[in-house]
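1. sequence first, then the predicted structure, then my questions.
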Amino acid sequence: MENKKIIQVEEKVPFNLLIPLSLQHMFAMFGATVLVPILFQINPSVVLLMNGVGTIIFILITKGKAPAYLGSSFAFLAPAGLVITKWGYSYALGGFIVVGFSLCVLSFIVYKFGIKWIDILLPAAAMGPVVALIGLELASTAASTAGILPGTDGSIDSKNVIVFLVTLAVAVFGNVLFRKIFAVIPILIAIVAGYITALLTNLVTPQIVVDALHKSLLVKPNFQTPHFNLEAILMILPVILVLASEHIGHQLVTSKIVGRDLLKDPGLHRSLFADGISTMLSGFVGSVPTTTYGENIGVMAITKVYSVQVIGGAALLSIIASFIGPVAALIQTIPGPVIGGISFLLYGMIGASGIRILVDAKVDYSRSRNLTLTSVVFVTGLSGVAFKIGQVELKGMVLACIVGMVLSLLFYIFDKLGWANDK
């Protein structure tokens, strides 16, 4: 651990490290994954339960070869919000199930036709910026969560800034300076340091902590049954475009981090199928759809611990937390500046992974197509341009990915026709 030895996907970790490493992953995903059920106005307990169950299912289906934590998906917020307003949450659940089933169908198509099309539709010059955008477009979200952006009156709460800076500083310098066991849990230490600072600055009052600890020891997740309505389903179904693009991007960046081609082994078809099954099961019991989480990819990039045993440990902790009232309540008291401070580093790590793809592939920018691809993808993703299909808005990384794929396909056709001037 002294020099941050890499712990590979299939390796086991010492028991004394398993719990802190698993806690680190659970805390990394917690802020974002709990926000979705709060916005849908449902109890987060069932979401924590199904995220843990979904992650374990993902590990089993991918044969323990693809380290990924499945958290709440933000892609459904807009269309599901409209469905909930018009028909109620149970009808949104029906839409979630159909989207999950569609992902499973897509996985069989990938299994049948392979993944060679990815090299044509997403060459390195397009893939690199698409992966980078996964982290870069979330930068403003991290700042907003931290509460360090000016409010309507132009002011910023100094408490937020102090807690944010302490959390970020411990994460950044701990990643460089910590040794032995501390070298692999800098995120967890930063969260603890940020929380203590929040208590000292009275951003989190002791009474809030006391109230959380006095919650009922055992709680039962509030399960709900789905209802199906064709109009509601059609409003939510286009989200599959977002999920597929996001999933491929996450698998690509994870592949670069762990040094293995996860699209080939265990295979993109397996990971897509696992993601779809998890989303379907969540819909059947009243939870929200799931997706592989960028926050946890960032944790792996920082710690160099890729073991699925650790991911599985985080999933089990999430399941346990869903039934223990004080634990779930206490975790929910973690303030935004702490989550934002961690996210600053984690999202940046994902952005850097996209640049690494360009470097590793030795992309030749003297070729017009490469320069054009990277430029257009970056500008599309960061410009704020949006395109709507029904109630689903395509923007950011997803729209940039689609634009990059269309351009890459056209360039491939130009090559076949002998029209390209840089072949």
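-> Ah, there it is.

2. only C-alpha atoms for contact and neighbour calcs from this point on.
-> Noted.

3. what about the helices in the stretch 101-250 of the chain?
-> Per DSSP state H, counting those that start in this stretch, the stretch 101-250 of the chain has helices spanning 116-121, 124-136, 139-146, 158-177, 186-200, 206-213, 230-236, 239-258. These are given in chain order.

4. presented hereafter is structure B, for comparison with structure A:
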Amino acid sequence: MALWAVRGNGRQPPDGEDVATDERLSWPLTVGLGFQHLLAMFGATVLVPRMTGLPVSTTLLTSGAGTLLFLLLTRNRVPAYLGASLAFVVPLGAAAERSGAGPGALIGGIVVVGLLVTALGVAVKALGVRLLETAVPPVVTGGIIVLVGLGLATYSATSFERTPVPAAVTAVVTLLLTVLGRGLLSRGCVLLGMLAGWLYAAGAGTLSAARLAELRNAAWVGLPELITPQLHLSVTPFVIPLVIVVAAHQVGMVKAVASTTGRNLDGSVGDALIGGGLATTFSGSVGGSGLIGYAESMGVLAASRVYSTAACMVAALTAMCIAFSPKVTALLGTVPTGVVGAASMILLGMVVLIGVRIWLNAGVDFTDPVNLGVVGTTLIAGAGDLTLTVGDVRLSGLVWGSLVIVLVHPMLRALVDVSRGSSRQ
């Protein structure tokens, strides 16, 4: 039995209709849609290992392999691309600075996070998803999705500012195709917008000279650098908070996909946690970065309305192939930072609205002081990337914001319930 049924004639579904997770278009079109996912995730997936001192090629390899593992364990029900998570940057940087941890110790911390997320996924499957629904209600899952979108807004805006003209070209072309395009022009709006900005920069001679030199000097074929993990207790306190962040993000991602596709994916939450946890464990075990379901990938799904996991599989296989070609990696590295920032800005905006849709569908009451106070404060702090230091541990806005919304919201809700119960007696 085929993994995907061909939608219609495979060339073009009717405008306004979705391509489901278990459907696909013709393979040439699916490859193009997969490349759209690849371009959307490439900037951050290259940036994170560079910021944490880990090999880029290894992270590309493990992000592709981790995505395939995730798709396998979720039984092709949850379309997603797993890329290098920016949430790991500050904790790993703090661990290296405060404890002198080297790359081996840092990826050992990534392995610990992956194993704990996997264990949480096993617990969810064993105890049932209703327990998770109680602990992480729609107000929380929607808040996490919005927080992810807003938390990365600074990265998008800063990137946009670095090369504003190609970024503006990308934004204008993408938005015009999104609004006015029909058929494949609309579904490939992100890819075409980024290509327009990239080609404009090349024609105007504004591509980075350093990146072009790197492209000229890069070998066509090369093996990813593998690193052996080392488990150091000194690193563990810095990365433990990431367990809740990664788990909450994975749950939110499943809810976001369910909201946009109209399918009930509650039964896949445990599988998604296990898949994401094992993907991160594998990545850390060979020298890659911590992985997470990419918000940009969710944005691509919403923009194209093609939810086929086949496109995610193509992106994963392509990333794995690129990992063995420094030349192709360097070529994609010439995409101007502003082009990536413009695309991310549009896609992350769509992600924020997906989170809002979760709130609307669940009828979340924002006159409730608990919802209003916790969610509102967390989102503003996350959008401003407020970084806090607790002891030796530095928490970025995305990390501590996720911790607050997951842990503090249910605590305050319980206190309110107890208080109201006491007042009735």
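-> Done, it's in. Just so you know, these numbers come straight off a predicted model, no measurement behind them.

5. before we move on, back to that, tell me which of the helices of the stretch 101-250 of structure 1 sits nearest to residue 361 of structure 1.
-> Between residue 361 of structure 1 and the helices of the stretch 101-250 of structure 1, the tightest spacing by CA to CA is seen for helix 124-136, at 6.5 Å.

6. possible to save the helices of the stretch 101-250 of structure 1 as JSON lines with distance to residue 375 of structure 1 and mean neighbour count?
-> Listed next are the helices of the stretch 101-250 of structure 1 as JSON lines, based on distance: least, CA to CA, whole Å; neighbours: other CA atoms under 10 Å:
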{"stretch": "helix 116-121", "distance to residue 375 of structure 1": "16", "mean neighbour count": "14"}
{"stretch": "helix 124-136", "distance to residue 375 of structure 1": "9", "mean neighbour count": "27"}
{"stretch": "helix 139-146", "distance to residue 375 of structure 1": "19", "mean neighbour count": "19"}
{"stretch": "helix 158-177", "distance to residue 375 of structure 1": "30", "mean neighbour count": "20"}
{"stretch": "helix 186-200", "distance to residue 375 of structure 1": "33", "mean neighbour count": "22"}
{"stretch": "helix 206-213", "distance to residue 375 of structure 1": "48", "mean neighbour count": "14"}
{"stretch": "helix 230-236", "distance to residue 375 of structure 1": "31", "mean neighbour count": "18"}
{"stretch": "helix 239-258", "distance to residue 375 of structure 1": "18", "mean neighbour count": "21"}
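
7. dump those helices to TSV, plus distance to residue 275 of structure 1.
-> Below are the helices of the stretch 101-250 of structure 1 laid out as TSV (distance: least, CA to CA, whole Å):
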stretch	distance to residue 275 of structure 1
helix 116-121	19
helix 124-136	18
helix 139-146	24
helix 158-177	30
helix 186-200	26
helix 206-213	33
helix 230-236	17
helix 239-258	8
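
8. out of the ones you listed, the one nearest residue 378 of structure 1 is which?
-> Ranking those by their distance to residue 378 of structure 1 (criterion: CA to CA) puts helix 124-136 first, at 5.9 Å.

9. mean shift between that closest one and structure 2?
-> Aligned to structure 2 and superposed, helix 124-136 of structure 1 gives a mean residue distance of 2.6 Å (mean CA distance after the TM-score superposition for structure 1).

10. where along structure 2 do the strands fall?
-> 5-6, 23-24, 82-84, 291-293, 388-390, 393-395 (DSSP state E).

11. before we move on, back to that, to residue 383 of structure 1, which of the helices of the stretch 101-250 of structure 1 lies closest?
-> So among the helices of the stretch 101-250 of structure 1, helix 124-136 is nearest, using CA to CA, at 11.4 Å.

12. give me the contacts around the closest one.
-> Surrounding helix 124-136 of structure 1, the residues in contact under the criterion CA atoms under 8 Å, 6 or more residues apart in numbering are 246, 249-250, 252-253, 294, 346-358, 361, 363, 370-371, 373-374, 377-378, 381-382, 396-397, 400-401, 404-405, 408.
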